[in-house]
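In: next comes the sequence, and after it the predicted model I'd like to discuss.
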Amino acid sequence: MSSLHDLYHRYGQSPWLDNLRREWLHDGELARWVERGVRGLTSNPSIFQKAMTSGNAYDGQFASLLADGLSVADAYWELVLTDIGGALDVLAPLHDDSDGVDGYVSVEVDPALARDTQGTLAAARALHQRIDRPNLYVKIPGTAEGLPAIQAMTAEGRSINVTLLFSLERYAEVIEAYLQGLEACPGDLSSVSGVASFFISRTDTEVDRRLEAIGTPDALALRGQAAVAQGQVAYQLFTEKFSGSRWEALAARGARVQRPLWASTSTKNPAYPDTLYVDRLIGPHTVNTLPDATLEAFTDHGALARTVDADPDAARAVLARVGEVGVDLEEVARQLEDEGVSAFVKSFDDLLASLTATADRLVEAGR
């Protein structure tokens, strides 16, 4: 078995692929990743921007949709849903074989709705209704405005991937929204699933920038440690919240834990090991979604060991020292959330602009 298989079968962590391209559905590349041990897939506006603006794999369907009278924006969603449907097909057998633990594909609501609770609710419902597959996750940003939507969708029995998490405080609120949603959901809960996506590398990028600005030896010595430490402390919060009498009552109705998902796990600083955010966050009931390059790197030289809860006291001590030298992690989280929302909105807007230009080109070419 490959190291990706070992991650799950020996350590309980599910490696997912953080990428999707139409060519991978047609040439079998996604199926080969699943054979190698990938157990799910995530997408976002930035991923679709890269996929749709390179090559011409989407031109035929796009031209047909435009000829049918669809707007560029509506055509975009049809392109997305075609790709998501293909990925759902590839991963459906794994979803069945794992009894609903894995085999999920995530698609994100319009990122412009991140501060709009009612808009997010409507968009999430629409995606679930249009796709209506048991292995679909709809991604909702873990903003303050997203919390009521997460709770409501869970209460309706819909499976959600909470994205763009950067702080322990917000993570605790996301867990509470999930638990309250389960408690409000009638009947058997075994078909409801969820993950909460902590963005890892972006935290180190911003914390390191602030540590370098402080410039003291104590501050500089903490570079490259905050993101992993925060993930490890988040795992402790996960184990605490999904235990005890409250959780046991839900588990008796078939409820599944909302697994922590480590996202943004490619290292941004070339001075750090390229598998840093995999090696240090391995443990049961977790997911790590990785770009294909990071999956290749981990397969080649990743370190297999249970690390996410190896020393929780040390992880808490790192976060305490980061605060002591002058870095406000809550302020960092607010900044990264704003930047994350803005980046996805920009990717979405840039993609629509590119598709509009493609539409013009296709018209000129007589298509």
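Out: Perfect, thanks for sending it.
In: from here on, just use CA atoms for contacts and neighbour counts.
Out: Fine.
In: ok, which stretches of the stretch 51-200 of the chain are strands?
Out: Secondary structure of the stretch 51-200 of the chain (DSSP state E, counting those that start in this stretch): strands located at 104-108, 136-141, 160-165, 194-199.
In: can I get those in CSV with mean neighbour count and distance to Ala87?
Out: Output for those, formatted as CSV (neighbours: other C-alpha atoms under 10 Å; distance: least, C-alpha to C-alpha, whole Å):
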stretch, mean neighbour count, distance to Ala87
strand 104-108, 25, 7
strand 136-141, 27, 10
strand 160-165, 27, 16
strand 194-199, 25, 18
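In: figure out which of those is closest to Pro148.
Out: Closest approach to Pro148 among the strands of the stretch 51-200 of the chain (C-alpha to C-alpha): strand 136-141, 10.6 Å.
In: put this beside the first:
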Amino acid sequence: MTAEAMRLLKELAAEGVSPWWEACPWEPPTVVDAVSYGFRGIRMPLGAPNGMVRAACDALRASGGFVAFAAAAFDGVDDPSAWVAAARVLRSGVDRPNLLVGVPANRAGIDAVAGCLAEGIGVESTGVFSVPQYRAVLDAQRTGLERARARGVEVEPLGVATSCDLGALDAAVNARLDGLPDAASNALRDTAGLATARLLYRTRETALACGRWQSLRESGVRPPMLLWAETRPEQVRSLVSWNTAHALTLETAEAAARGGGLEGDTLMGRHEQSARVLRLLAEWNVDVEAIGVELLRARFG
């Protein structure tokens, strides 16, 4: 990795943004290399052996970083208990406290979040594309953390994250816009992802101000993290705010570093203009929330 890219990772961390390595089987760096570059978290690829996941957890544990790895509920994918069982097996196999078990943010996966956290299993909810969906995830996260605390589980080390694949959302929205005859709709290309991210951020900050979340924070619970995935290089600079993360391939990190410096906090207080973007898209019969549902179903059924 170039010095410019490593400097970008440091700048992100200074702004409260945790740079994560989106590990790809075809990329040559090792986990140790990724940590030395300045990555604070790692998303492991599907099919990675438990030993590799365990090594990644060990490499990041001293710095407080997390490793996300997707669970696989082969049977009963519509059953929350199947996802909890799959998470339990994965956590037992890796046996590291800084593992985040990835579960889909569909109905079964959201219901499983509370069960996982109640057992002391950190969770990454994957595939969130809308505010209503994220509210449900936040409710499940809060409930699970409250159950864990009531059961005497040590809540301070528990990691909780929610990821939104902004690149996939933008690509799906752009495809709808491309099918429209009026060229004026082109101005809305590549706007859905950023608008959604800002609305998700506002949703989280509003939730954290409520009494139940404040009580959890007083107990030492970490605030839930928002993780942006599949971002384009230019989006890295426009998605900056406290307790967020970027999952970046090395290629994306290098390209983002060539694009200039960060723009400061770009998420806080931008919810009203973001809501207007989604309303404008709706006027073109592009329902971003419905597209998010389609993306989730395509991935997880």
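Out: Structure's in. What do you need? All values derive from a computational prediction rather than experimental measurement.
In: before we move on, back to that, any chance of the strands of the stretch 51-200 of structure 1 in JSON lines, with distance to Tyr76 of structure 1 too?
Out: Output for those, formatted as JSON lines (distance: least, C-alpha to C-alpha, whole Å):
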{"stretch": "strand 104-108", "distance to Tyr76 of structure 1": "13"}
{"stretch": "strand 136-141", "distance to Tyr76 of structure 1": "17"}
{"stretch": "strand 160-165", "distance to Tyr76 of structure 1": "21"}
{"stretch": "strand 194-199", "distance to Tyr76 of structure 1": "25"}
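In: how about these, which one is nearest Leu25 of structure 1?
Out: When these are compared by C-alpha to C-alpha, strand 104-108 sits nearest Leu25 of structure 1, at 13.3 Å.
In: relative to structure 2, which residues correspond to the closest one?
Out: The aligned range for strand 104-108 of structure 1 in structure 2 is 66-70, by TM-score structural alignment.
In: mean distance between the matching stretch and structure 1 after superposition?
Out: Its match in structure 1 and stretch 66-70 of structure 2 itself, once the structures are fitted together, sit a mean 1.0 Å apart by mean C-alpha distance after the TM-score superposition for structure 1.
In: return the residue of structure 1 aligned against Leu239 of structure 2.
Out: In structure 1, Leu239 of structure 2 lands on Leu281 (TM-score structural alignment).
In: quick one: that match from Ser354 of structure 1, how far?
Out: 37 Å (C-alpha to C-alpha, to the nearest Å).
In: cool, Val195 of structure 1 as well?
Out: 32 Å.
In: more crowded one of Leu281 and Ser354 of structure 1?
Out: More neighbours surround Leu281 than the other of Leu281 of structure 1 and Ser354, with 24 against 16 (other C-alpha atoms under 10 Å).
In: ok but that one is inside a strand, no?
Out: No. With DSSP: H, G, I helix; E, B strand; the rest coil as the criterion, Leu281 of structure 1 is coil rather than part of a strand.
In: helix or strand: which one has the residue lying closest to it once chain neighbours are set aside?
Out: Using C-alpha to C-alpha, 6 or more residues apart in numbering and skipping the chain neighbours, the partner closest in space to Leu281 of structure 1 is Val308 (4.3 Å). Using DSSP states H and E, Val308 of structure 1 falls within no helix or strand.
In: translate Val308 of structure 1 into the numbering of structure 2.
Out: Aligned partner of Val308 of structure 1 by TM-score structural alignment: Leu267.
In: tell me how many other residues surround its match.
Out: Counted with other C-alpha under 10 Å, residues neighbouring Leu267 of structure 2 total 22.
In: follow-up on the earlier one: ok, the residue nearest to Leu281 of structure 1 to Leu237 of structure 1 distance?
Out: 12 Å.
In: what's the answer for Ala255 of structure 1, then?
Out: 18 Å.
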